[in-house]
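missing the sequence, but the structure's below:
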């Protein structure tokens, strides 16, 4: 595997966030909501998918308060177990904490590698994400003595702000247009195959980041 930095016309690098910069466990939030509600995880997943709560939140159709309200309403299992608090009484912090269990330990060396590239390339972030997650990632970065995402990158593009989500071609076109960059001078690193295909179809050099490799392997100096 060769470094993408070998490309002579490379001027811009766009990074995904989850499983590219910070490892994630996509099943963790629903697992934790199920435990809190004393419900089978499969039932919670079915409810979640039926109502498409996550995508509504990540595309800005609902805000923080509406997201939490939906969680309380949909997971309000009135269990016969007297030790189970019904979801309609969950505090904001309870919901936020469960939602943030998707975020695993952040390898600081990945952030440091991105920082090393700032003087040589224009760097951007493009993520399907939610405000609760972004606040938590920035909190983690600050605790590690690192810059926030908004400080680390020239521009950040969050799905909930642009009201679009990968792999829609429109979100990539939005980034290229807003940043004023050319597709053939740009690389994009993402862990999702569908996202990679969509970017590649627009002429972006799309790199599928797959374990055990990390962005450090794809961004080696040559």
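Nice, I can see it. The model shown is predicted, which means the values in this text are computed figures rather than measured ones.

CA only for contacts and neighbour counts going forward, please
Fine.

hey, which helix is longest across this protein?
Selection of the longest helix in the chain by residue count, based on DSSP state H, yields helix 131-143.

mind checking how far that helix is from the chain centre?
For helix 131-143, the separation from the chain centroid amounts to 11 Å (computed by CA atoms, centre = their mean, to the nearest Å).

Enumerate the positions of that helix that are buried.
131-134, 137-138, 140-141 (16 or more other CA atoms under 10 Å).

Nearest to residue 117 among the residues you listed?
The closest of the buried residues of helix 131-143 to residue 117 turns out to be residue 141 (CA to CA; 17.8 Å).

got a list of what the closest one touches?
Counting by CA atoms under 8 Å, 6 or more residues apart in numbering, residue 141 touches 147-148.

Presented hereafter is structure B, for comparison with structure A:
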């Protein structure tokens, strides 16, 4: 079985010169149920439809594309919880509950891959989460950010687009003169892979207990 998987991974990388990585649950571990439980404690009902891996309130899309501010996002959470007394800190703590940390060995692997491929980060993220991610990187790894691991980083709230919009994939390809057929995109969300695949980008769905370490370390 392991030999078969290695052959699959080798075939996946044939002709590949560029790799675009998602961040959450590809490099940095996240846990959606933790955030759902935290939102429930704030008083939000129907959290499965309000916030989940495969679907959520438009509030999150707006925040992840930078069309609303952190203050407006927090007001949206207060409205959803029907509780104007919720503090900024309570809301931020609940929202950040899903952030666990960088998976062991991923930074080292990314540096190895950067020597062989042009690597990019493409993440649906927002102002509050990015601040917490940077705090984690500083406290655990003494890093100021992710810039050392990639040629270029695309954070959705800073570029004004988010996956699965085809426009954000087109931007990454065009700005860096990448050929779709020479590019691999790795993400943990099937809905994000479809538009990339439609553009000719090779895609790989990363699902637990799979990891980028299992995919790449045996090939390096």
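It's in. What you are looking at is a predicted structure, and each value in this text was computed from that prediction instead of being measured.

After superposition, what is the TM-score?
After superposition, the two chains reach a TM-score of 0.84 (TM-score structural alignment, normalised by the length of structure 2), with 209 aligned residues with a CA RMSD of 2.3 Å.

ok so, going back, quick check: the longest helix of structure 1 compared with structure 2, mean distance?
Once superposed with structure 2, the aligned residues differ from helix 131-143 of structure 1 by a mean of 1.5 Å; criterion: mean CA distance after the TM-score superposition for structure 1.

The helix or strand following that helix vs structure 2, average offset?
Sequence order places helix 149-152 as the next helix or strand after helix 131-143 of structure 1, per DSSP states H and E. In the superposition with structure 2, the average deviation recorded for helix 149-152 of structure 1 is 2.4 Å (mean CA distance after the TM-score superposition for structure 1).

Please identify the helix or strand for the residue mapped onto residue 57 of structure 1 from structure 2.
Aligned against structure 2 by TM-score structural alignment, residue 57 of structure 1 finds its counterpart in residue 63. Assigned by DSSP H and E, residue 63 of structure 2 belongs to helix 58-64.

Contacts for that helix next, please.
68-70, 73, 76, 124-127, 156-157, 160-162.

Check which residues of that helix are buried.
59-64.

for stretch 200-218 of structure 1, same thing?
Here stretch 200-218 of structure 1 shows 200, 204-209, 214-216, 218 as buried, counting by 16+ other CA under 10 Å.

And stretch 94-105 of structure 2, by the same measure?
Applying a neighbour-count criterion of 16+ other CA under 10 Å, one finds 94-103 buried in stretch 94-105 of structure 2.

What of stretch 172-183 of structure 2?
Judged by neighbour count using 16+ other CA under 10 Å, the buried positions of stretch 172-183 of structure 2 are 172-173, 180, 182-183.

can you pull the contacts of the residue mapped onto residue 185 of structure 1 from structure 2?
Under the alignment (TM-score structural alignment), residue 185 of structure 1 pairs with residue 182 in structure 2. Counting by CA under 8 Å, 6+ apart, residue 182 of structure 2 touches 15-18, 201-202.

hmm, back to that, I'd like the distance from the helix holding residue 63 of structure 2 to the chain centre, please.
15 Å.

repeat for stretch 6-15 of structure 1
Distance, centroid of stretch 6-15 of structure 1 to centroid of chain: 22 Å (CA atoms, centre = their mean).

Same question for stretch 44-60 of structure 2.
Centre-to-centre, stretch 44-60 of structure 2 and its host chain are 17 Å apart (CA atoms, centre = their mean).

in it, what's buried?
So stretch 44-60 of structure 2, judged by 16+ other CA under 10 Å, has buried residues 44, 47, 50-51, 59-60.

which among the residues you listed gets closest to residue 120 of structure 2?
residue 60 (23.4 Å).
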